[in-house]
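Enquirer: got a predicted structure plus its sequence, pasted below:
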Amino acid sequence: MTATQIDGRAIAARMMFETLTEAKALADAGWQPRLVSISVGDVAAAELYVRNQQKQAEAAGVEFEARNYPSEISLEQLTGVLAGLNADPRVNGIIIQRPLPAHIPVKTLQKAVHPLKDVEGMHPSSIGNIVYNDLALGPCTAVAAVEILKSLPLKVEGLDVCVIGHSEIVGKPIAFLMMGLGATVTVCHHMTRQVSVHSRRADAVFVAVGKPGLVTGEMLKPGAALIDIGINRVEGKTVGDADFASCAEVAGWITPVPGGVGPVTVAILMKNAVLATRMQMEHYRSAFAIAV
């Protein structure tokens, strides 16, 4: 068996077209979607992400402003900046770029972003809503991975799913999202005794650990879908958490790295930006409506 490679770029392109249409409609109504990116210090990795996000934002009809602050900025000053952005109706979404200096905990900043402007889906309330199957602005990577699986000719209801990795922003949200869709989910982590026992019986496997080659073909059920979310650098190449060659011989569908989950994640970010704009428009209209 040779797995079908899932074209994440094609999926992302379809999403971006829909997002552009929605963004134009909001702009015509006087609500031009606008993102503000916050980075701290001189970090080359963050600059690469910012440039890519700006390019994709322009393609999606979303205005984009990149703000960089010196590494010496205090946590109090930065939370003050976020408070100002939260209160500015011209700003519809806030992105916190990582890495951050050691004295600025990323979770504190994520909590400081207003939930209606949390386009990354990192605020505790955004992640908590998933438990209640109330997905609005969900964590981009987790939502992207689930959207990819939904694009396959598989019946999600009753599907046996194995999630390898239980991080707060990827693994756990994927598990709750899939349960909300009716799947039966097993979550594996660093204390799971025999990961392969669980992965081998699954119809779909998500892996997001950060260990190249962790998942091999012998760990998969023949014909299963493998959604590889890992991003690792090995000998100058970007690879996922799966050994692509051996997994492609067993799986029915597989995401390449790069070109799989990554493009869809950015498309979800832009979709969130436009959705956040619409939610804010409706909030302001409701809050300041003139009673007749």
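Expert: Great, that's in hand.

Enquirer: contacts and neighbour counts: CA atoms only from here.
Expert: Noted.

Enquirer: go ahead and confirm residue 268 touches residue 142.
Expert: No: judged on C-alpha atoms under 8 Å, residue 268 makes no contact with residue 142 at a distance of 9.7 Å.

Enquirer: where exactly do the strands run in the stretch 151-292 of the chain?
Expert: Per DSSP state E, counting those that start in this stretch, the stretch 151-292 of the chain carries strands over the ranges 160-164, 184-188, 204-207, 225-228, 232-234, 237-239, 253-254.

Enquirer: in TSV, list those along with distance to residue 102 and mean neighbour count.
Expert: Shown next, in TSV, are these (distance: least, C-alpha to C-alpha, whole Å; neighbours: other C-alpha atoms under 10 Å):
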stretch	distance to residue 102	mean neighbour count
strand 160-164	28	25
strand 184-188	30	18
strand 204-207	28	28
strand 225-228	29	28
strand 232-234	23	13
strand 237-239	26	15
strand 253-254	37	24
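
Enquirer: okay if I get the ones you listed as a markdown table plus distance to residue 92?
Expert: Shown next, in a markdown table, are the strands of the stretch 151-292 of the chain (distance: least, C-alpha to C-alpha, whole Å):
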| stretch | distance to residue 92 |
| --- | --- |
| strand 160-164 | 32 |
| strand 184-188 | 34 |
| strand 204-207 | 31 |
| strand 225-228 | 31 |
| strand 232-234 | 32 |
| strand 237-239 | 33 |
| strand 253-254 | 35 |
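
Enquirer: quick one: closest of those strands to residue 55.
Expert: Checking the strands of the stretch 151-292 of the chain against residue 55 by C-alpha to C-alpha gives strand 237-239 as the closest, at 21.0 Å.

Enquirer: the structure to be compared is supplied as follows:
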Amino acid sequence: MTARPLPGTDCAAGIRARVADRAGRIGTDGRRPVLAVVTATDDAAAAWYVRSIASAAETAGVDCRVVDLGAQASPGEIGACLQDLSADRDVRGIVLQTPLPAGAEPAVLAGAIVPDKDVDGANPLSLGYLAAGRRAFAPATAEAVVTLLDQHDVDVAGCHVVVVGRSTVVGKPLAQLLLDRDATVSLCHSGTRDLAAIASSADIVVAAVGHAHLITAEHVGPGATVVDVGTNPTDDGGLAGDVDPAVVGKAAALTPVPGGVGPVTTALLLQHTVFGPGG
């Protein structure tokens, strides 16, 4: 068995095309919709991600305003910047890029982003609305997983899905999105006992732990679908996923890294910016 690839590039291109059409119709006085990305880190993976957002925005007719506060920025400076952007009528979406400087708490600072502009679902209010079934932005990476599965006709209803990783960026909100689609979800993490036994029982395995090649063939049952959310920088400047390449010989389907969840995530940030929550 060789796993069927589940690329995200075509899906992302379709989203960007819809965004470009919408952006061209809502612009006023020739001005394009603005997505602001606030960064306060020198992390290489974060820099790569921000560049990918800016590149995707350019192709979709969205202005990406990168606000680099520097790795030494204080929580007060970051919070004030987010408040200013929230009050800026030209800005339709705001992303607070992580990691943040020592002493800065992402959940506290993300609370400074008004929910209507919280296009990456980082404000605790947005996460609460999502859990309660109210209209809100879902974290783009979590939404990208279900969007990519839809694109490739992988129906999660009735399936056992094991999500490895419990972050508020992917794991927790993804579990909610999957439950809303009638999946049965096991949310696993670093403290899970006998992870391989649990994961290998799943119809679908989602790896979102930020640890290169942590998920091996022993974690995957024959014929399972595997979604790799990992984007771990390699020494040669590339990216490695959370899933070991050997899984390709056991799984029925596998998302690539790069070119899988990543491009769909950036496209969804643009969609959220232009269409609003639920758009």
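Expert: Received it, and whenever you're ready, just let me know what you need. Quick caveat, the model's predicted, so the values are computed rather than measured.

Enquirer: got a TM-score for the two of them?
Expert: Overlay of the two chains. TM-score (TM-score structural alignment, normalised by the length of structure 2): 0.90; 278 aligned residues with a C-alpha RMSD of 2.4 Å.

Enquirer: circling back: out of the strands of the stretch 151-292 of structure 1, which gets nearest to residue 77 of structure 1?
Expert: Of all those, strand 232-234 comes closest under C-alpha to C-alpha, at 33.5 Å.

Enquirer: residues in contact with that closest one?
Expert: With C-alpha atoms under 8 Å, 6 or more residues apart in numbering as the test, strand 232-234 of structure 1 has contacts from 210, 211, 212, 238, 239, 240, 241.

Enquirer: check the mean deviation of that strand from structure 2.
Expert: After superposition onto structure 2, strand 232-234 of structure 1 sits on average 3.1 Å from its aligned residues (mean C-alpha distance after the TM-score superposition for structure 1).

Enquirer: so how far is that strand off the chain centroid?
Expert: Relative to the centre of its chain, strand 232-234 of structure 1 is centred 20 Å away, using C-alpha atoms, centre = their mean, to the nearest Å.

Enquirer: ok, stretch 137-145 of structure 1 next?
Expert: 3 Å.

Enquirer: just stretch 251-264 of structure 1 next, same as before
Expert: Its chain's C-alpha centre lies 14 Å from the corresponding centre of stretch 251-264 of structure 1 when counted by C-alpha atoms, centre = their mean.

Enquirer: spatially central residue in structure 2, please.
Expert: In structure 2, the residue lying closest to the centroid (C-alpha atoms, centre = their mean) is residue 141, at 1.4 Å.

Enquirer: what separates that residue from residue 49 of structure 2, distance-wise?
Expert: 12 Å (C-alpha to C-alpha, to the nearest Å).

Enquirer: which stretches in the stretch 51-200 of structure 2 count as helices?
Expert: For the stretch 51-200 of structure 2, the helices defined by DSSP state H, counting those that start in this stretch cover 75-87, 106-110, 124-131, 140-151, 171-180, 195-199.

Enquirer: among the ones you listed, which comes closest to residue 4 of structure 2?
Expert: Between the helices of the stretch 51-200 of structure 2, helix 140-151 lies closest to residue 4 of structure 2; by C-alpha to C-alpha that is 12.6 Å.

Enquirer: summarise which helices and strands that closest one is packed against.
Expert: Contact analysis of helix 140-151 of structure 2 by 3 or more C-alpha pairs under 8 Å, 6 or more residues apart in numbering; DSSP states H and E lists helix 171-180, helix 261-275 as its packing neighbours.

Enquirer: buried stuff in the last one?
Expert: Neighbour-count burial for helix 261-275 of structure 2, with 16 or more other C-alpha atoms under 10 Å as criterion, is recorded at 261-275.

Enquirer: mean distance between it and structure 1 after superposition?
Expert: Superposing on structure 1 and averaging over aligned pairs (mean C-alpha distance after the TM-score superposition for structure 1), helix 261-275 of structure 2 comes out at 1.0 Å.

Enquirer: so which elements touch that helix?
Expert: helix 9-26, strand 34-39, helix 44-59, strand 91-96, helix 140-151.
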